[in-house]
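Enquirer: how would this look folded up:
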Amino acid sequence: MNYLLPYFGEINPAQLEEYYQTTAVVKDLTVNLDLNFEHKTISPEVLRAIEEFLNHLTRWDGHNHAALEQDFAADGETADHITFYFDELDEAELSALLPAETSPDARAFRLLKELKLIRVGFYPDGKYDEEQFATFDYALYLAGEPSNQLLAVKTDEQGKVHHITWES
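Expert: Here you go, the predicted model:
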């Protein structure tokens, strides 16, 4: 019996393909979505967990932004990522992203707020030896395109953040 997943359509849990890809609109942005399976079968309970994530992408995005802010305040990967842009972008590029921000702390926090969700990948059965259930990739948009420097928020099936990594 097939299972209907939001955005993806029908999926047969007894005959999975290795990879599924689609897009969704979250907060007026197009977000890439992908499912990655190691095995050819999966339980309906796992598909329901994926469905729960897909039905509430905006909520998970807000939850992850709070985690990024906490990581930033704790001088984690997020702080390093934001500092990178202050080192790499010239003042004109920064001013385009940060209009009317003057203090360094206000500029850094504003840049953090500019991170946008660009992708959600699901790894419900450990494909690619991934330990997390879902990965949410965030990037800054520079000149209308997402940067190739990403902050990846990795969560379990309940949405609890395992860790945040900087990837490119």
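Enquirer: from here on, contacts and neighbour counts on C-alpha atoms
Expert: Fine.
Enquirer: tell me the centre residue of the protein?
Expert: Centroid-nearest residue in the chain: Phe136, 1.9 Å away (criterion: CA atoms, centre = their mean).
Enquirer: Now do the SS call for that one.
Expert: The local conformation at Phe136, judged by DSSP: H, G, I helix; E, B strand; the rest coil, is strand.
Enquirer: just how off-centre is the longest helix along the chain within its chain?
Expert: Taking DSSP state H as the criterion, the chain has its longest helix at helix 57-73. Mean-position distance between helix 57-73 and its chain equals 10 Å (CA atoms, centre = their mean, to the nearest Å).
Enquirer: where along the protein do the helices fall?
Expert: 44-55, 57-73, 77-88, 91-97, 104-113.
Enquirer: residue contacts, Ile82?
Expert: 108, 111-112 (CA atoms under 8 Å, 6 or more residues apart in numbering).
Enquirer: distance of it from Asp137?
Expert: Relative to Asp137, Ile82 is positioned 15 Å away (CA to CA, to the nearest Å).
Enquirer: Could you do Ser95 as well?
Expert: Ser95 is 24 Å from Asp137, by CA to CA.
Enquirer: ok, now Glu77?
Expert: Distance from Glu77 to Asp137, counting by CA to CA: 13 Å.
Enquirer: Here is a second sequence; please produce its structure as well for comparison:
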Amino acid sequence: MKKNITYFGEVEINSPQEYNEGQIVIDNRQIKLDLNFYDGVPEYDWVAEYENYIKDLEQHKADVEAAIRADYEDGGDVKEYVDFHLEELDASIIDKVLVGTDASKSKEERLLTALKLKRIGFYPGNENYAVWDYTIGREITDLLVVVNTDSTGKINYVTWEN
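Expert: Purely as a prediction, here's the structure:
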């Protein structure tokens, strides 16, 4: 049976493809979405779970970004991500990344604000239901700040990875 899934279009809900692509515009930026069933299709109504999550996407995004800031301020993985890039990247590249950020703030703070949402991956049936990927620019670094939430939007953890 096919259903129209928000941002993904028609999807065979009982046997969807392992990987489904979608997109959304948030803050005038194109964000990649993917819906993943590598571990099989959950036995419960995953469509309702997804639609329930997506209807609160702006709130989830605000919560994710608050978690990124809190992790940074606590000296966690986000602070490591920022410090790593400030140490490893040429000053000229850092300057390009910082264009448009508040010049009255520290480079660390400015790099933190340069993090932009690139992708949200959904994994129905998994504890880490939604995976939010942030980057200072994929053309600059392969490393991402990653935030995982459960299906209600509760933050599971914040980390960085490639």
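Enquirer: What does the TM-score come to for these two?
Expert: The TM-score (TM-score structural alignment, normalised by the length of the second structure) is 0.86; 159 aligned residues with a CA RMSD of 2.1 Å.
Enquirer: The longest helix of the first structure vs the second structure, average offset?
Expert: Its aligned residues in the second structure lie a mean 1.3 Å from helix 57-73 of the first structure after superposition (mean CA distance after the TM-score superposition for the first structure).
Enquirer: For that helix, enumerate the helices and strands it packs against.
Expert: Contacts defined by 3 or more CA pairs under 8 Å, 6 or more residues apart in numbering; DSSP states H and E place helix 57-73 of the first structure against helix 77-88, strand 161-167.
Enquirer: Need those in a markdown table (columns: distance to Glu52 of the first structure).
Expert: Formatted as a markdown table, these follow (distance: least, CA to CA, whole Å):
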| stretch | distance to Glu52 of the first structure |
| --- | --- |
| helix 77-88 | 27 |
| strand 161-167 | 16 |
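Enquirer: Ends of stretch 145-161 of the first structure, what's the gap?
Expert: 26 Å.
Enquirer: which residues touch it?
Expert: By CA under 8 Å, 6+ apart, the list of residues contacting stretch 145-161 of the first structure reads 49-50, 60, 64, 67, 77-78, 81, 118, 132-141, 162-168.
Enquirer: Stretch 120-128 of the second structure now?
Expert: 31-37, 41-42, 46, 50, 129-133, 148-151, 156.
Enquirer: For Glu167 of the first structure, see how far away Asp80 of the first structure is.
Expert: Distance, Asp80 of the first structure to Glu167 of the first structure, by CA to CA: 12 Å.
Enquirer: how about the helices of the first structure in a markdown table, adding distance to Leu150 of the first structure?
Expert: Formatted as a markdown table, those follow (distance: least, CA to CA, whole Å):
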| stretch | distance to Leu150 of the first structure |
| --- | --- |
| helix 44-55 | 21 |
| helix 57-73 | 12 |
| helix 77-88 | 8 |
| helix 91-97 | 17 |
| helix 104-113 | 12 |
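Enquirer: Can you check which of those helices gets nearest to Leu4 of the first structure?
Expert: For Leu4 of the first structure, the closest of the helices of the first structure is helix 44-55, at 8.6 Å, according to CA to CA.
Enquirer: What helices and strands are in contact with the closest one?
Expert: strand 3-5.
Enquirer: again, only this time at 7 Å
Expert: Judged by 3 or more CA pairs under 7 Å, 6 or more residues apart in numbering; DSSP states H and E, helix 44-55 of the first structure is in contact with no other helix or strand.
Enquirer: Can you turn the buried part of the contacts of stretch 145-161 of the first structure into a ChimeraX selection?
Expert: Selection of buried members from the contacts of stretch 145-161 of the first structure for ChimeraX, criterion 16 or more other CA atoms under 10 Å:
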select :49,50,60,64,67,77,78,81,118,132,133,134,135,136,137,138,139,140,163,164,166
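Enquirer: What lines up with Thr149 of the second structure in the first structure?
Expert: Using TM-score structural alignment, the partner of Thr149 of the second structure in the first structure is Thr155.
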